[in-house]
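1. I would like to see how this sequence folds:
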Amino acid sequence: MKKKILILIITLSFLNCKKTQQDNGKLNIVTTTTMITDLVTNIGGNYINVQGLMGSGVDPHLYKASEGDVTKLVNADIIFYNGLHLEGKLVEVFEKMQSQTKTRIALAEEIDKNTLIGSEYFASNYDPHVWFNITYFKQFAKKVTQTLSEKDPENAAHYIENEKEYLSKLDRLQQKIKTTIDTLPIEKRILVTAHDAFNYFGKNYGFEVVGLQGLSTATEAGVKDVQKLAAFIIDKKVKAIFVESSVPKRTIEALQAAVNSKGHEVVIGGTLYSDALGNAGTVEGTYIGMFEYNVNTIVNALK
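-> Predicted structure coming up:
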């Protein structure tokens, strides 16, 4: 029934939608995840209107479009989204928009597939959490700049300058987090979280990453999963495990209880930002701030 209602909403929106976004001569941009919203805002600056569909703490794996979201998408000049089936519930909406004459950019689809981590959990067959590879995020920035410049050549110079400045910030971020991670011995680089959002991070910085729920939060962790991971934590003498801001913490708390019941003490090392940034206006509410916060939290807890 919900599926039929959604299809009806989409159809009616296409037929009867009136422009509700700002019409101030600027490009109207709609983004999905908070990471992409932050990126596009940095590149576009004051020369575009940006509306992000998802907010802090929102899980993109389970996100469903509302009627208001559909209206925003229909009225957008450009839609930037992650792709690789991260926004699984929005795929149907995007498919309904195939006939619309608008620009839709799946940023992760621009990455060389030979470099991606495979995954059987997603229709794309790849792990979509690519923003945890900063080099990939730089590619995102270049694609956003290219797209904005093509659509709005009058302000292309501003977009290019903003990109240059943002890429410099990402360069500094890479150097800073490498210095921090280098203080953590290799044998202690075991990252246990609610779900496998950190595989690209682990690949880049030498962490063994284990997620209780697998790559997608749409899959539920069972008792056997908890017991198996508890045994792994005890065997590896892991000191800390982590909850995620966009995933209910009850599963990690159950894992902690299972480990502690067997005589091995493990603490919850903190909350990591995985599929969504922190609250707007905070350090963690930006991509750069989120990444640095996560690294500091992980290293401090595992030392």
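2. Going by C-alpha atoms from here, please, whenever you check contacts or count neighbours.
-> Noted.
3. where exactly do the strands run in the stretch 201-303 of the chain?
-> Taking DSSP state E, counting those that start in this stretch as the test, the strands found in the stretch 201-303 of the chain are 208-211, 240-244, 267-272.
4. I have a second one here; can you model it like the first so I can compare?
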Amino acid sequence: MKIIILFAVIGGLLFSCNDTSTKKEDNTFDIVTTTSMITDLVKNIGGDKVVVHGLMGAGVDPHLYKASEGDVSKLSNADMILYNGLHLEGKLVDVFERMKKQNINAIAISDALDKKDLISSTLFESNYDPHIWFNIGYWELMTLFVADKLSNALPESAAYFQDNAQKYLQQLKELNVELRNEIATLSQDQRRLVTAHDAFNYFGKAFGFDVVGLQGLSTATEAGVQDVQETAAYIIEHKVKSVFIESSVPRRTIEALKAAVNSKEHEVSIGGTLYSDALGDPNTEEGTYIGMFRYNVKTIVKALK
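-> Presented below is the predicted three-dimensional model:
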């Protein structure tokens, strides 16, 4: 019933917003983004030519996020909506699909990628792992995709967007080299990453880690006793030194895992908190995509050595 009411509210607002008689007077180009990673990306490319409104802040789980009344207002007044797609924003999927049918400019940045390059899953609704930002090469493709979408929407600023995109791409390339050098200090057998949920498969594939998530791809699924026991057995078999909490996932499941391992006379520590589905606090290094990635890798390497 709530989603039906949300549709009705959004539908009414969008209809009025698309009426040329209600055109905004401030001439700003307003973009609504979902995750904090996308918000950071659009700010890097859009600069001062756009106004970015992020729905999800630090520590917010996009799998479980529900639109508030304030979100409805932002969505209804947006000139463009950029979201991840692949069912990451589980509670908002139907809203975005409805908007597209009403010719609202709602764009999934995952459309920048070829489906054959995605990690498939029979256990997740979209059949693809949605955590695509953990492959820096894919993030580069999404950077170009967003720059093109902004250039098409605001052709008078196209050169500005493309220039910003190229500067950002250079930063991403430098980050990739830096992180590979950092990870190279780990032996292949040390590259075993155990986290709260399956958010790091693209990271593992890109950087040569064996990745195990206690929960599935979506945090909407709870880890059961069998999940804990199987993961504990993996940790003991491979002598994994540390496991990791995630900033957007309750820590209790990892603490239960640690207790299960330690009860079998194998010591495992909590190696730190990683940023998975959200960036860190605004105005911190971890509040940017590049800073988040750098922090994650340093935390992982330090704990697994």
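5. TM-score of the superposed pair?
-> The pair, once superposed, lands on a TM-score of 0.96 when counted by TM-score structural alignment, normalised by the length of the first structure; 303 aligned residues with a C-alpha RMSD of 1.8 Å.
6. What is the corresponding segment of the first structure for stretch 50-58 of the second structure?
-> Under TM-score structural alignment, the counterpart of stretch 50-58 of the second structure in the first structure spans residues 48-56.
7. end-to-end on the matching stretch?
-> Start-to-end span of stretch 48-56 of the first structure (C-alpha to C-alpha, to the nearest Å) is 22 Å.
8. For it, give me every contacting residue.
-> Contacts with stretch 48-56 of the first structure, where a contact means C-alpha atoms under 8 Å, 6 or more residues apart in numbering, come from 22, 26-34, 37, 40-41, 60, 69, 72, 246, 276-280, 285.
9. ok, the closest residue in space to Gly52 of the first structure that isn't next to it in sequence to Leu39 of the first structure distance?
-> Excluding its sequence neighbours, the residue lying closest to Gly52 of the first structure (C-alpha to C-alpha, 6 or more residues apart in numbering) is Thr31, at 4.7 Å. In this view, Thr31 of the first structure and Leu39 of the first structure are 10 Å apart by C-alpha to C-alpha.
10. Also Ile233 of the first structure?
-> Ile233 of the first structure is 36 Å from Leu39 of the first structure, by C-alpha to C-alpha.
11. Likewise for Thr20 of the first structure?
-> 24 Å.
12. now swap in Ile5 of the first structure and tell me
-> Here Ile5 of the first structure is placed at a distance of 33 Å from Leu39 of the first structure (C-alpha to C-alpha).
13. Then Asn75 of the first structure?
-> To Leu39 of the first structure, Asn75 of the first structure is 21 Å away according to C-alpha to C-alpha.
14. Also Thr115 of the first structure?
-> Distance from Thr115 of the first structure to Leu39 of the first structure, counting by C-alpha to C-alpha: 22 Å.
15. Who has more neighbours out of those two?
-> Leu39 (22 against 7; other C-alpha atoms under 10 Å).
16. tell me the secondary structure for the alignment partner in the second structure of that one?
-> Under the alignment (TM-score structural alignment), Leu39 of the first structure pairs with Leu41 of the second structure. Recorded secondary structure, Leu41 of the second structure: helix (DSSP: H, G, I helix; E, B strand; the rest coil).
17. can you pull the contacts of the residue nearest to Gly52 of the first structure?
-> Neighbours of Thr31 of the first structure in contact, by C-alpha under 8 Å, 6+ apart: Thr37, Val50, Gln51, Gly52, Leu53, Ile79, Phe80, Tyr81.
18. buried stuff in the helix or strand hosting Lys100 of the second structure?
-> Per DSSP states H and E, Lys100 of the second structure falls inside helix 93-101. Buried residues in helix 93-101 of the second structure, counted by 16 or more other C-alpha atoms under 10 Å: Val95, Phe96, Met99.
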